[in-house]
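Undergrad: sequence unavailable; structure follows:
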């Protein structure tokens, strides 16, 4: 069984915190893949079209789907750069739960400002902000301004529980 939990959205929306907690709850049968870690730390490449991180994320996803019960992938993962790879690679999964944080810029900025160590601010975030960047996966769920991190964690765990029950 390979279940992929895909958590996407703009910078500062809370994706990483949620993904790490879900990974903790599903351990030791889960793999956590962070776009930021692969792109910025492992490869040190800019987030441009056709960057090296796209292929490496696809390979790590493939490995996870073959060897782990759950794969959690989180990141901005913009449609124009990662959409095709995600749609193609995720066809191999038994089940995909896709969540997209479609928050207002104001809410994204508010959440970002709660972080302790931030190396960028409103100006950079505004230049990166892309609203409504869904990738067209079946049952891709939209997360709005009202959903807290705890609500999101509960939603994902509830979805997994319902899937396992069937």
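TA: Cool, the structure landed. Predicted model only: the values in this text are computed from it and were never measured.

Undergrad: alpha carbons only for contacts and neighbour counts from here, please
TA: Will do.

Undergrad: and the helix or strand where residue 125 lies, which residues are buried?
TA: Assigned by DSSP states H and E, residue 125 belongs to helix 122-128. Residues residue 125 are the ones in helix 122-128 that count as buried (16 or more other C-alpha atoms under 10 Å).

Undergrad: tell me what that helix is packed against?
TA: Judged by 3 or more C-alpha pairs under 8 Å, 6 or more residues apart in numbering; DSSP states H and E, helix 122-128 is in contact with helix 105-112.

Undergrad: quick one: distance of the helix it packs on to the chain centre.
TA: Relative to its chain's centre, helix 105-112 lies at 17 Å (C-alpha atoms, centre = their mean, to the nearest Å).

Undergrad: another one to put next to it:
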């Protein structure tokens, strides 16, 4: 129920879970819409802490394609809600790779597994 705004409580929870996972599992994947203005400080701290262990990817996919993919879910979000969330080109600036619409899942997996 936490609002997606700077300094929300979920930011420290995410950071705590990643630090716990680093000590207890082989791989950690943090996936989601992580707005730069909300999550950048946490992500920069993690990048500094984990250096080469942390890989960052950005999906540069236009809104219509994102919305189309959303409609494949069992419980898709409404178009209006997704438009409210949408931030075009909201990059951190240190992405290891930017994927585009041209990169299908096998291409993305091959790239990610190659750079580990």
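TA: Received, thanks. Keep in mind it's a predicted model, so treat the numbers as computed, not measured.

Undergrad: mean deviation of the helix holding residue 125 of structure 1 from structure 2?
TA: Here helix 122-128 of structure 1, set against structure 2 after superposition, deviates by a mean of 1.1 Å using mean C-alpha distance after the TM-score superposition for structure 1.

Undergrad: so where is the helix or strand following that helix in structure 2?
TA: Going down the chain from helix 122-128 of structure 1, the next helix or strand is strand 141-143, by DSSP H and E. Taken onto structure 2 by TM-score structural alignment, strand 141-143 of structure 1 occupies residues 97-99 there.

Undergrad: stretch 26-33 of structure 1 now?
TA: Using TM-score structural alignment, stretch 26-33 of structure 1 lines up with nothing in structure 2.

Undergrad: counterpart of residue 123 of structure 1 over in structure 2?
TA: Aligned by TM-score structural alignment, residue 123 of structure 1 pairs with residue 80 of structure 2.

Undergrad: how much space between that match and residue 73 of structure 2?
TA: Per C-alpha to C-alpha, to the nearest Å, residue 80 of structure 2 is found 16 Å from residue 73 of structure 2.

Undergrad: and for residue 113 of structure 2?
TA: Distance of residue 113 of structure 2 to residue 73 of structure 2, given as C-alpha to C-alpha: 26 Å.

Undergrad: next: residue 88 of structure 2.
TA: Distance, residue 88 of structure 2 to residue 73 of structure 2, by C-alpha to C-alpha: 22 Å.

Undergrad: cool, and residue 109 of structure 2?
TA: For residue 109 of structure 2, the distance to residue 73 of structure 2 equals 21 Å [C-alpha to C-alpha].

Undergrad: what's the answer for residue 44 of structure 2, then?
TA: According to C-alpha to C-alpha, residue 44 of structure 2 and residue 73 of structure 2 sit 31 Å apart.

Undergrad: the two: who's more crowded?
TA: residue 44 (14 against 9; other C-alpha atoms under 10 Å).

Undergrad: residue 147 of structure 1: neighbour count?
TA: Around residue 147 of structure 1 there are 13 other residues, counting by other C-alpha under 10 Å.
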